[in-house]
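Colleague: Sequence first, predicted model second:
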Amino acid sequence: MPTDMKIALVTGGSSGIGFAIARKMTALGMRVIIAGRRKDALDRAVGELGANASGIVVDVSSPASLETLFSQIRIDFGRIDTLVANAGGGVHAPLGQITEAAYDQQFDTNVKGIVFTVQAALPLLRPGSSIVVVGSTSSIDPGPSMSIYGATKAAVRNLVRSWVSDLKGSGIRINIVSPGPTNTQSLRDGFGEHAEEGLAFLREKSPMGRIGEPEEIAEVAAFLASDAASYINGVELFADGGASQA
């Protein structure tokens, strides 16, 4: 591997937005590590990404699993130039139908997972490196049945507000890209048998008359990670066609 090749880690990188970000970064000439819970999905994604990609199994809700991940990266690469903390998910449940299991699942992955992913990565990040957290417009506009998911994303936004001060003097930047509804299988799965009605509602809500594509979110994440964004730090950048502002 060339010594000047940048190293990127993308959690939740085997599908959806995470995979699109990983593909964009490999296209930019980076050495990309994708991490996720399912080895079969990681293997398929690595096969599509090509020779400059590798996959490592991790459960971001487990600090012990994260320690194994970063120990392996330290051995194999010695550093990380870009961390994309993307792993997360949501469960539709209106008030009155929220279960403890769904609550725990979302907070463990979306909040605890972000906290300990970023914290465990710090020793491998150098001055000039960048952290991009994938949030959601649900941080300000969760909509019906997504209160818990929205709460997790609002929590992440406030974590970053604090961390940008904690990282003062380190030379490490941290920002959030918050997508609106994006054309992924997980979005469709979330609506279940009402997928078409749900997608129609989201298109109607959008000032642009459509939902986003994973590749569009990847472009924003790549920008925030790049030297072109060298003076952007601590922001939440909404990539949603204006839907959350309408």
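Modeller: Yes, it's here.
Colleague: CA only for contacts and neighbour counts going forward, please
Modeller: Fine.
Colleague: What's the biggest helix in the chain, counting residues?
Modeller: helix 147-166 (DSSP state H).
Colleague: could you give the angle of the helix or strand following it to helix 147-166?
Modeller: Following helix 147-166 in sequence order, the next helix or strand is strand 173-179 (DSSP states H and E). Computed by axes from the mean of the first three to the mean of the last three C-alpha atoms, to 10 degrees, the angle separating strand 173-179 from helix 147-166 equals 160 degrees.
Colleague: so what secondary structure elements neighbour strand 173-179?
Modeller: Packing partners of strand 173-179 (3 or more C-alpha pairs under 8 Å, 6 or more residues apart in numbering; DSSP states H and E): strand 125-134, helix 147-166, helix 214-225, strand 236-239.
Colleague: Does anything pack onto the first one? Which helices or strands?
Modeller: Counting by 3+ C-alpha pairs under 8 Å, 6+ apart, the packing neighbours recorded for strand 125-134 are strand 80-85, strand 173-179, helix 214-225.
Colleague: The structure to be compared is supplied as follows:
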Amino acid sequence: MRFEGTNALVTGGSSGIGYATAAALIAEGADRVYVTGRNAQALRTAADRLGEKAIPVVADASSLSDSAALADRVRADGVTLDVLFANAGIAESRSFAETDEAFFDRTFDINVKGLFFQVQALLPVLADGASVIVNASIVANKGMANLSVYNASKAAVRSFARTWANELKARGIRVNAVSPGATRTPIMENGLKMDADAIAGFDALLAAAAPAGRMGRPDEIAAGVLFLADARSSYVNGIELSVDGGFAQV
């Protein structure tokens, strides 16, 4: 029960990696885990499954007012956060030639601007010595086709971890990035619009190209997040932890 007595917040926790991380924190003894999402019904369903230690707060990561309200909610509860997993984000596919300004702005408003100001808003309710983990991606280093905007947004997230680790050192707050590889989550259908054949084709690619030979599971990414959140990783700061089955490593 390594997180007994701690309070955590996971953004984008209605499904996928965020949900798996919230579940893992609760299973490891966290006192309370705030979980955010844009869709109130999906968030409520997730919170019901997670149990009484999960506290759902509807918040859109791209909304600065929602981020301020989220911080106010934590403050009103008299809570300081020991762990923050800034996970909320989108992934959408569009070729370079076909990308318009609206598509670009949507991705950066959520993945970059939204994450930046959401973490900033939560700084006053972070405990000294807290652990902040931002969700980047191996795509920042892979340059996958038709994902130029998404790839760049995740490179920015990785950069945030480096700078914030320096800026927050006076408070003993560690900031690290987790970079998942291909992970089987609803974002494949809902964001990337992949059908069953496309997912099967990607499975085949990974079987040949990745040492693990398969996609990751959300709980496997969550295990990496919990390592970075744990006080036993106290000398780990500013890093990018790739949890990708070796896909971007070899």
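Modeller: Cool, got the structure. Please read these numbers as outputs of a predicted model, since none were measured by experiment.
Colleague: Need the TM-score from the superposition.
Modeller: Here the TM-score for the pair of chains, by TM-score structural alignment, normalised by the length of structure 1, is 0.95; 243 aligned residues with a C-alpha RMSD of 1.3 Å.
Colleague: re the thing from before, mind giving me TSV with the helices and strands packed on strand 125-134 of structure 1 and columns for mean neighbour count and distance to residue 70 of structure 1?
Modeller: Formatted as TSV, these follow (neighbours: other C-alpha atoms under 10 Å; distance: least, C-alpha to C-alpha, whole Å):
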stretch	mean neighbour count	distance to residue 70 of structure 1
strand 80-85	26	10
strand 173-179	25	19
helix 214-225	21	20
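Colleague: Let me have the ones you listed in CSV, extended by distance to residue 157 of structure 1.
Modeller: As requested, these are exported to CSV (distance: least, C-alpha to C-alpha, whole Å):
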stretch, distance to residue 157 of structure 1
strand 80-85, 13
strand 173-179, 7
helix 214-225, 16
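Colleague: Name the residue closest to the centre of structure 1, please.
Modeller: In structure 1, the C-alpha nearest the mean C-alpha coordinate belongs to residue 86, at 1.7 Å (C-alpha atoms, centre = their mean).
Colleague: re the thing from before, let me know which of the helices and strands packed on strand 173-179 of structure 1 is the nearest to residue 62 of structure 1.
Modeller: Nearest to residue 62 of structure 1 among these is helix 147-166; the distance by C-alpha to C-alpha comes to 17.0 Å.
Colleague: once aligned to structure 2, how far is that closest one on average?
Modeller: Superposing on structure 2 and averaging over aligned pairs (mean C-alpha distance after the TM-score superposition for structure 1), helix 147-166 of structure 1 comes out at 1.0 Å.
Colleague: which other helices and strands contact that helix?
Modeller: Using 3+ C-alpha pairs under 8 Å, 6+ apart, helix 147-166 of structure 1 sits against helix 100-107, strand 173-179.
Colleague: who touches that helix?
Modeller: With contact meaning C-alpha atoms under 8 Å, 6 or more residues apart in numbering, helix 147-166 of structure 1 is reached by 89-91, 93-95, 103, 106-107, 110-111, 114, 135-136, 138-142, 173-176, 233-234, 236.
Colleague: Which of the helices and strands packed on strand 125-134 of structure 1 sits closest to residue 44 of structure 1?
Modeller: Of these, nearest to residue 44 of structure 1 by C-alpha to C-alpha is helix 214-225, at 17.8 Å.
Colleague: equivalent range in structure 2 for that closest one?
Modeller: Counting by TM-score structural alignment, helix 214-225 of structure 1 lines up with residues 218-229 of structure 2.
Colleague: mean offset of the matching stretch relative to structure 1 (after superposition)
Modeller: Counting by mean C-alpha distance after the TM-score superposition for structure 1, stretch 218-229 of structure 2 comes out at 0.5 Å.
Colleague: contacting residues around that stretch?
Modeller: Against stretch 218-229 of structure 2 from outside (C-alpha under 8 Å, 6+ apart): 16-18, 20-21, 24-25, 83, 85, 131-133, 176, 178, 180, 183-185, 233, 236, 241, 243.
Colleague: Please produce a ChimeraX select command covering the buried subset of those residues.
Modeller: A single ChimeraX command selects the buried members of the contacts of stretch 218-229 of structure 2 (16 or more other C-alpha atoms under 10 Å):
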select :16,17,18,20,21,24,25,83,85,131,132,133,176,178,180,183,184,241,243
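Colleague: and the nearest residue to residue 94 of structure 1 once chain neighbours are set aside, which of the three is it?
Modeller: With C-alpha to C-alpha, 6 or more residues apart in numbering as the criterion, residue 94 of structure 1 has its nearest non-adjacent residue at 3.9 Å, and that residue is residue 145. Look at residue 145 of structure 1: counting by DSSP: H, G, I helix; E, B strand; the rest coil, its state is coil.
Colleague: Residue 145 of structure 1 contacts residue 90, doesn't it?
Modeller: No. Assessed by C-alpha atoms under 8 Å, residue 145 of structure 1 is found out of contact with residue 90, at 10.1 Å.
Colleague: Between those two, which has more neighbouring residues?
Modeller: residue 90 (21 against 16; other C-alpha atoms under 10 Å).
Colleague: Nearest to residue 11 of structure 1, out of the helices and strands packed on strand 173-179 of structure 1?
Modeller: strand 125-134 (9.9 Å).
Colleague: Contacts for the closest one, please.
Modeller: For strand 125-134 of structure 1, using C-alpha under 8 Å, 6+ apart, the contacting residues are 79-87, 114, 118, 170-179, 221, 224-226.
Colleague: pretty sure residue 237 of structure 1 is touching residue 177, no?
Modeller: Yes. Look at residue 237 of structure 1 against residue 177 with C-alpha under 8 Å: they come within range, at 4.9 Å.
Colleague: thinking again about what came up before, wait, what's in contact with the residue nearest to the centre of structure 1?
Modeller: Contacts of residue 86 of structure 1 (C-alpha under 8 Å, 6+ apart): 10-13, 18, 133-135.
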